[in-house]
Structure formats: C-alpha cells, structure tokens
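Undergrad: Fold the stuff below for me.
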Amino acid sequence: MRKRLIVSAAAGALALLLSVPASAAQAGPGAAGIGDPYYPNAGNGGYDVSHYDIRLKYQPATDLLEGTTTILATATQDLTRFNLDFVLQVKEVLVNGRAAKFASTGEQELEITPARTIAKGSPITVVVRYADKPGSVERGGYSAWLRTPDGGVAANEPEGSAWWYPSNDHPTDKATFDVSVQVPDGTQVISNGTAAQRSSAGWTRYSYRQTKPQATYLATLAIGKFEIRNDTTPGGTPVITAYSKDLGDNLGAAQASVERTGELVDWLAGYFGEYPFGTVGGYVPNVPTGYALETQGQIFYSPAQFARGANTSVVVHELAHQWYGDSVSVQRWSDIWLNEGFARYSQWLWSEHENEGTAQELADYVYNLYPADHAFWTVKPGDPGADHQFSGAVYDRGAVAVQALRNAVGDEKFFRILKGWPTERKYGNATIQQFQAYAERISGKPLGELFNTWLFTAGKPAVGSAGAAPAAASLAPSLAPSAGASAAPEPKSWKKIQETNAVHEHKG
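TA: Predicted structure coming up:
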C-alpha cells in the first residue's frame, strides 16, 4: 500500500495542530494546510466538507478530462478566503452561486476568494469547472494519474484526489460522494459505492454513490476496458469486481484471488464485526505499478500482485483495511500503525486459518529475522516519520506489536478489542493513544510500557519484554537475512506475505 510520499515542510510547521479550537477561530483566510505534522500543506482549514458531487467526461484517446465538482461544506470560521487541493486547470469557480476569484498557488493549492465573506457556521456550496490532461500534470516530478493503454486510474496514498477532483485532502475531513463519468461507448468506469449506467449516442455515463463517510484518498477512479462482474457475499453484500481486458498471463491469478472477496470479507467480519460499507469489491487495471490500495469498498490491485500466481493474502490485507483504515481512519498520518499493523496482522490470522503458520510463529520469525543492529529496528511504527511511513517495518514490526498485545491481554480480551474498536469508532478518526486507552479499558491492564516498547522506541526490544512473544525467549540468537535461515523456521505463508510486503517499499 505504499504509495506516494509528500516531502515534509520546514521543521517549524511540525508544531501546527490538526484543528483550531472554535474559540480561537478568527475572520480571515482559511489555513492552506490542515496542520498534519507529517504533511503540513495537506488539507485545508476553515471549513468542513459533507459531500462531493463529481461529474466528469473523459476521452481515453487524448487523456482529456473535463469536470464539474460541486462541494457542500460548512464554514468553521468567518472566511474571506479558503483553499482546495487541486492541480488541474480551472475554468470557473462559483461560491454560493456567485463567481469567485481563484488562483493556483504552491504545489497543489487552489486559492478561492468568494464575492462575500462567509460567516462561521454557514453552509457553503462550491462549484469548480475544469479541463486538463491529468497524465501530463506533475508536481515535484510526480503524477498521481496512472495513464493506461485504454484510459487512466486514480489510486494513491496519501495524496491522489488533486488529479481528478478538488477537495480538502486529509483523512480527517470525510464526506459522502457521488461520482458520474461519461466515456465513449465500449469503455467502462470503476469507482466507489453502488453503480448505475445509462447510454446516449456514442457515449455511456457511469454513476457511483458512496453514502458512508469516505476519506479523499480512498476515492478511486478507473477508466478503460474492463470485464465487470456482479455478485453478493454469502451474507448478502453486493460484490463488484473488474479486470482489465489486457492483463495477459496475470488474468487467471488475479481472478483466482479477487473473486474470493465475498468469502474473505465475511470471514474477516468474524474478527472485526459487521462489514461497514454497502458494497465490496476490487479491480485490476493494466497499470505498471506494484502496489495495492484499500480504496473504500472498491479495492485497487496492480497486476504485479499476481505475477507469481494467486495471492489471497493481499486480498485479506486490503479487505482488513475496510475496518482498520477506511471506516476508522487515522487522525494524523503518524498514526499509520492503526492501518498497516492490523492489516498485516489480518494476513497472519489468515495464515493461521490456512494452517500455514500461526500468528505467534510469524511473530517469532520476524523477531529473529533481523539482528539488533539492522535498520529494520530503527523505524518506530507508532511514529515512523514521513519518509518511512510505508516502510516494511511499519507492517511487520507493527504486526509483532499486535501479537505482543495479544500475548499481554490474552485471547478473550484481545479478540474483544479487535472487534470492538472498529465498532465503537465506526466512520470516525482515531489516534494510537486512543486505541491504547481503549485496549486498557477492555483488558483492565496498563499497556503503556508495551506500546512504548514496540511502537515508539527505536531498537530491537529485549526478548520477552513488554508482552513480547514468550515463545521467542527460547530461541537462539537471530541471524541477518543474508547470513542464512532465521533461528525460527520460516512459516509456509511467509513468501506470499512478502510478495505483498515488497511493494510497500516502492517509492513511486
């Protein structure tokens, strides 16, 4: 799930808060960033979005994207000006029905000056009309629009929306979505939520509706020639899967993996509680990238995920994110362990289910795989830094931390925590500290030392410390991966898990 990394701003920006208390709100421009310490320029201040209505027309042959996005929001302060995150060429902006001044500033800021000051608490309707070729638009040498032989794809983290619709691009400002796209007949469109389509002469319009709160980076768009399949899970949730008609040798393996979505989402519901969205599925476009991304209810998989054959483990990982990451999203990007540590741990639970290695055996294997002086242990999963946010250590050491929690509180309390957390925090945002407090409340145990040791301290934890895997205490000294086999035997599931893990190090 590694995806695009944004370069951090100056060190002084690290002190910015994620939100401004209402009592401190002042008349004037909204902030150009929401204040996330990792990405201070991501998102914007001064308003809260409730809904995006995105209407597009796309011509695959030329990459021309024409659009009108209507944004419904509420002012959180008196606003003389506000920003949206957007990089395409804008033709017109209306605010509450009146023409507004606008300018492109910084790397991806659309600065909007409405004709009238907007009072705190007032509704805002913003209409942005635009046209551009997103595949040719770069910021810092990077484009989030993945051009394909028959269209294009938008699926990236932590940014990506700015290449196809204007937004307040930070997970703390979730909204509902309507996405409607007109394409030439014979071309298909994939997006989030329930789907409908209608045709006119030479063109077909596809419409999707996401009625549950969704972070901006979890909105996805794929345009091209797809085979689209419709089914339901055993529990009755609609399943939409799609495959590019030009996947070649990867098609069979992709279908053998993604077509198990219905089975796997119901299996995960046994651990995490009721599936939180109205539809579920996945799509595999013809793109050269290597990662997968938990785009809400409609998961993006690159063909490379299936280059070595079917991989249900990656499907489990991305589906687990629907609870841990999509329904309950990070409050700030440093809380990424709440997404990736638990999604990786879901793969360990699947390994147990398939009798290919228990979670304890996988934790022991990871612990012994890296010697104490290995760079793996320098990454702190609870605060890895923007440059290491998608490091393999966040996933693997992060999953060992989850196993350490399981050992510390016992299976009965652990599985109550695993299911109760996404139920209690459904459709919201959360921090690691809030998760720790919840785990302490359910378990009745102080867990500060365990969380500090496994998540916030650089270096290899001492064997058996702070709830570490007790089985590790009897293991021989660990060996570097290059020095030979780990002291703990390699679980059968490890190679498939590593196929997922390898792409997380991709730098985009």
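
Undergrad: From now on I want contacts and neighbour counts done on CA atoms only, so please keep to that.
TA: Fine.

Undergrad: got a list of what residue 379 touches?
TA: By Cα atoms under 8 Å, 6 or more residues apart in numbering, the contact list for residue 379 reads 388, 391, 393, 394, 458.

Undergrad: helix, strand or coil for residue 471?
TA: Here residue 471 is recorded as helix under DSSP: H, G, I helix; E, B strand; the rest coil.

Undergrad: Next, count neighbours for the residue lying closest to it once chain neighbours are set aside.
TA: Nearest non-adjacent residue to residue 471, counting by Cα to Cα, 6 or more residues apart in numbering: residue 364, 7.2 Å away. Here the number of neighbours of residue 364 (other Cα atoms under 10 Å) works out to 26.

Undergrad: what about residue 364, distance to residue 371?
TA: Relative to residue 371, residue 364 is positioned 13 Å away (Cα to Cα, to the nearest Å).

Undergrad: With residue 233 instead?
TA: Taking Cα to Cα, one finds residue 233 at 43 Å from residue 371.

Undergrad: thinking in terms of the whole chain, how far from its middle is stretch 201-212?
TA: With Cα atoms, centre = their mean, to the nearest Å as the basis, stretch 201-212 stands 23 Å off its chain's centre.

Undergrad: Make a ChimeraX selection of the buried ones in the contacts of residue 379.
TA: Here is the ChimeraX selection string for the buried members of those, based on 16 or more other Cα atoms under 10 Å:
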select :388,391,393,394,458
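
Undergrad: Another for comparison:
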Amino acid sequence: MFRRQGLRATVAACSATAFLAAPAFAGTGTPGAPGAGDPYFPHYGNGGYDVSHYDIQLRYQPQDDHLTGTTTIVAKPTQDLSAFNLDFALKVKSVRVNGQPAEFHHEGSELTVTPPQTLPKGGLATFVVDYDDVPSTVEVDGIKPWIRTSDGALAVGEPEIAAWWFPSNDHPRDKATYDIAVTVPDGNQVLSNGVNTRTSSMNGWTTWKWRDTKPTASYLAFMAVGEYEVSNKTGAFGKPFVSAYSRGLGDLEGAAKASVERTPEVLDFLSGLFGEYPFEAEGGVVSSEGMNFALENQTRPTYSHKFFKDGANTSVVVHENAHQWFGDSVSVDTWRDIWLNEGFASYAEWLWSEKQGTGTAQQLFDHYYAQYPADDPFWQIKPGEPGAKDVFSDAVYDRGAMALQALRNVIGDRALQDVVRSWVQQKQYSNGTIEEFIKLAEQRSGKQLDDFFKVWLFTSGKPPVGPQYGVPETATTHAAAVPKAVPELDRTHALLHEQH
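TA: Next comes the predicted model:
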C-alpha cells in the first residue's frame, strides 16, 4: 500500500574532454541508493547524501489547484556520488546541481538525477528543482495524499505527503531545517511550520514566508492554504502561538477554539512530564473539510473539524502535542519503531485525564485490558513489530499506551519519568529505536526488563496478570464506573486511525 517504485540510477559516461575539464574525482563515484533501507518501506527515502536545509518557493492557485515551485536543497554527499534519487511525484521542468543543468529521469515518485560531475563525499552540494503540476491529479501506486478543498489545499499526511509538494529525501532519518514561501491570491492565508517571518502583497497576490529552524522530518513539514481566521499570540514559555481556524467551521468553530486555544496549557503540562519544549513556536490549524484525521506537524498540528463535532476535545490536542517530543523532536529510526510515537502520545492522553480528574491512567488501563478478551484480534498485533500493514493499528496506539502504564507499575513513577526525560534529552532532534529505549529503561531503572518488553511489545496474545508484567488483579474485570475520559479517547482514536 505504501511502497514506492524504486529505480536503479543510470550513470552517463563522461567524454574525454569532460573528464579533463572536471576535477580528478569526476566519474569515479557510485550512485546513491534509491531507498533508505527501511524494513517496512524499503524505497522510502534515498541514500548517498544528507540534507541540511530545504528552501521551498511556491505559487499556488486554489481555483484550479495549480502549483508551480522551485525547491533548493542544501546537502552533503555521504559518498562520492555519481547519481542520486529524490522522492517527488510532480512534473519536473528542470534540475540543476551546483548551478549546472543535470540530466534526470522521472518515474512514479522517484526522480533520478545524474549531475554533470561526480559530487565528492563531504562536500557542499545544492540541488535546484523547478516543477509545475496539479497535485490533486497525481496518483502513485494508488496513493493520492494531497487534499484539495473548496478554498485551497492541505499538504498534510503520514507517511506520504512531501513528494506531492516538494522534492526531498523522504524518510525520518534525514531531518533538515526549512524556509517555506507560498504565494497565493489575496484573501487566502497560508499556514506552515515554525515562525511567520514575513507576509507581503503585490499585484493581487500575497506571499507568506515561514521558517522552521529545528531539524524536521519531511512528512512533518506541512502547508495549509485557504480562508482561515489566523490568531497570533504569545503562548507557553514565551513562544509565538499561531492558531488558525477555517472560516467554514460553522457551528463547530466554538468547540474547535475551546480545544486548540488550550495548547499553551497542554504544552505546559507536557513539559512537566517530558522536559523542555523543543521548538521555537507552537499552535494549531483546524480544517473544515477534506481531513478525517489529525497530524502532529512540527510546531503546529493540523486537526480535522470532525474531532469537535461532539464539543470540545482536549484529548486530541494532548495527543498531537505530545508528538512534538515523541515523533517530532525524537523521530523514529524506521517506521517499524512507530510505537515510540503513538504509544507515548496515547499515554499522554491518559496522564492528562489523570490530571483532569476524569480517570486515572490505571483506571483507563483496567478498562481497556478488560474490554478486549484474550481471543480478540487486538492482541494479535505486536506494537513493537506490527508489520507494514498495521503500522497505525489500534494496538500500536492503545496496547502501546497500556505497555507504558504497565512499565510504570513495574519500575515506579519516578523511574519512568527519569527514563522518559533522559530519552527525549539524549535523542533530541535525532532518531531512536525501540531497542535503544529498552536499553535506556533498564539502565535508568536498574531492572532487567527483557521479559516485560517481550510480552508487551513483541508477543501476540494478551499479557497475563502478574506484577512482573505490570498487570494488577483489578484489570481482569471492568471497573464499576467507566472513567469519564473514555468516550472522548475512543472518539479521538477512531478518527486518528482513519488517517491510514
């Protein structure tokens, strides 16, 4: 479902004249790999170079969904590079490498580029791609993540979206900083990551410039274009707080604002659990159409209006902002490590419920443990090894959260908080694996946890009752009073799972 079509890069032979004119290393390199080697999605990302910055300049016409763009990629080859791939699905007009025209071949979402000269390992390289297309018409392997709305578009998705609006090395391992400038007809607003550095108008068009200064995975970069009510305030920790609400929300506007405007309060709560907020800005965007999900875009999550149909919903705000630590600052090393994102974000909702007095984390654990009988398919998916088809299954979210409450029961509150804070501090702005987290948990708690994690993350079946697995006797039956947080949690997770 999520596989990309990979191509073997073809290297053109250099003529004798070109060889003499080029540096001594020209022609001696090898092509970069067309994939990052992810065990679930082997053709995601690329090899042979590391990106440090993206400069994305777009012009977008909502009336016909026409997008033109120029993206400049600043990168460092990690080998002597004779050819390389970019992940990109739109029509390409030209490619330049270090200022010179380069040959390219495009198939599906693989753009294979052959520079005129081999790029030396460790050097500075720039790739400039000019493109022009209608993103909503582009489909690759059955995937069409671009969301066109009646007043604009949403470039929001996981794990696929970047290739539908800018060329990239599209894997969480290769994080970079961003400058994003989008020009749209007057009367439209553009939301993106980080800080709005400038907004200017000329000849009926307005350009919105956004800057994201911390390393960001490509799928977490986003763009929302349309008619929005945009609010600029100072939020938690003195950071800029930018929220935006689609003007088409109607009766849901109040509930959406009552939820997302609590983001600074939520971040203050989460920083008490996880440590210092890792980014330069905060906020949220609520769409009125096109989305059935929410996504933790770095610094500014995006929410579907559907989360607020039954009133205010702070659970989803907690979930997406917990991802700012788990998923955004500390990103997965491969998509197989997704429990490190979704298990922790879901557990943060439980801790918020505990703080709000709508059900303790243990009461929620007991409820979900009793809700699913031993033969339920829920217990057959392993959160630590869900498989490519079940990366975003209920078990990764809910059984993943249960595993953390069980760990809390085994090692204690103080030890768990020490593990979590140490993890986000040591891995800040980088990537992590489940195995690395387990090793840290054992080191910081002083306990041998192999059997515990094997049962909770890597074994099909319902974990048995017992102190070694963190499952108390109270979990064997439903509590007499169902925690008040359950209906909101269930609605939130039902929508989150629709995303995939």
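
Undergrad: So the residue nearest to residue 471 of structure 1: helix, strand or coil?
TA: Once three-state DSSP is applied, residue 364 of structure 1 turns out helix.

Undergrad: So what does it match up with in structure 2?
TA: Mapped onto structure 2 by TM-score structural alignment, residue 364 of structure 1 lines up with residue 366.

Undergrad: list the contacts for residue 362 of structure 2?
TA: residue 405.

Undergrad: Recalculate using a threshold of 10 Å.
TA: Counting by Cα atoms under 10 Å, 6 or more residues apart in numbering, residue 362 of structure 2 touches 350, 351, 354, 402, 405, 406, 408, 409, 471, 472, 474, 475.

Undergrad: three-state assignment of the counterpart of the first one in structure 1?
TA: Think residue 350 of structure 2. Under the alignment by TM-score structural alignment, residue 350 of structure 2 pairs with residue 348 in structure 1. Secondary structure for residue 348 of structure 1, judged by three-state DSSP, is helix.

Undergrad: Pretty sure residue 348 of structure 1 sits against residue 365.
TA: No: distance between residue 348 of structure 1 and residue 365: 11.8 Å, which falls outside the contact criterion (Cα atoms under 10 Å).

Undergrad: In structure 2, mark out all the helices, start to finish.
TA: Using DSSP state H, the helices of structure 2 run over 16-21, 253-260, 263-274, 314-322, 339-356, 361-371, 394, 400-411, 413-426, 434-445, 450-457, 486-498.

Undergrad: deepest of the ones you listed, which one?
TA: Most buried of the helices of structure 2, by mean neighbour count (mean count of other Cα atoms under 10 Å): helix 314-322, with a mean of 28.

Undergrad: what's the average distance of that helix to structure 1?
TA: Helix 314-322 of structure 2 differs from its equivalent in structure 1 by a mean of 0.4 Å after superposition (mean Cα distance after the TM-score superposition for structure 1).

Undergrad: Just tell me the aligned range of that helix in structure 1.
TA: Aligned using TM-score structural alignment, helix 314-322 of structure 2 spans residues 312-320 in structure 1.

Undergrad: what do you get for stretch 54-70 of structure 2?
TA: Aligning stretch 54-70 of structure 2 against structure 1 (TM-score structural alignment) gives residues 52-68.

Undergrad: Would you enumerate the residues in contact with the residue most central in space within structure 2?
TA: Nearest to the mean C-alpha position of structure 2, by Cα atoms, centre = their mean, lies residue 220 at 4.0 Å. For residue 220 of structure 2, the contact set (Cα under 10 Å, 6+ apart) comprises 155-162, 172, 175, 193, 295-301, 327-328.

Undergrad: re earlier: identify whichever of the helices of structure 2 lies nearest to residue 377 of structure 2.
TA: Evaluated with Cα to Cα, these place helix 394 nearest to residue 377 of structure 2, the distance being 10.2 Å.

Undergrad: Quick check: residue 305 of structure 1 touching residue 253?
TA: Yes: when contacts are counted by Cα under 10 Å, residue 305 of structure 1 is listed as touching residue 253 (9.2 Å).

Undergrad: isn't residue 437 of structure 2 right up against residue 423?
TA: Yes: the pair residue 437 of structure 2 / residue 423 is scored as a contact, 7.1 Å apart, by Cα under 10 Å.

Undergrad: How far away from the center of its chain is the match of stretch 54-70 of structure 2?
TA: Distance, centroid of stretch 52-68 of structure 1 to centroid of chain: 23 Å (Cα atoms, centre = their mean).

Undergrad: can you check stretch 143-153 of structure 1 too?
TA: 19 Å.

Undergrad: Need the distance between the two termini of it.
TA: This stretch, stretch 143-153 of structure 1, spans 11 Å end to end (Cα to Cα).

Undergrad: got it, and stretch 467-475 of structure 1?
TA: Using Cα to Cα, the end-to-end distance of stretch 467-475 of structure 1 comes to 16 Å.

Undergrad: on that earlier part again, what lines up with the residue nearest to the centre of structure 2 in structure 1?
TA: Under TM-score structural alignment, residue 220 of structure 2 pairs with residue 218 in structure 1.

Undergrad: What of residue 492 of structure 2?
TA: Checking TM-score structural alignment: residue 492 of structure 2 goes with residue 500.

Undergrad: how near is its match to residue 347 of structure 1?
TA: Separation of residue 500 of structure 1 from residue 347 of structure 1 (Cα to Cα): 10 Å.
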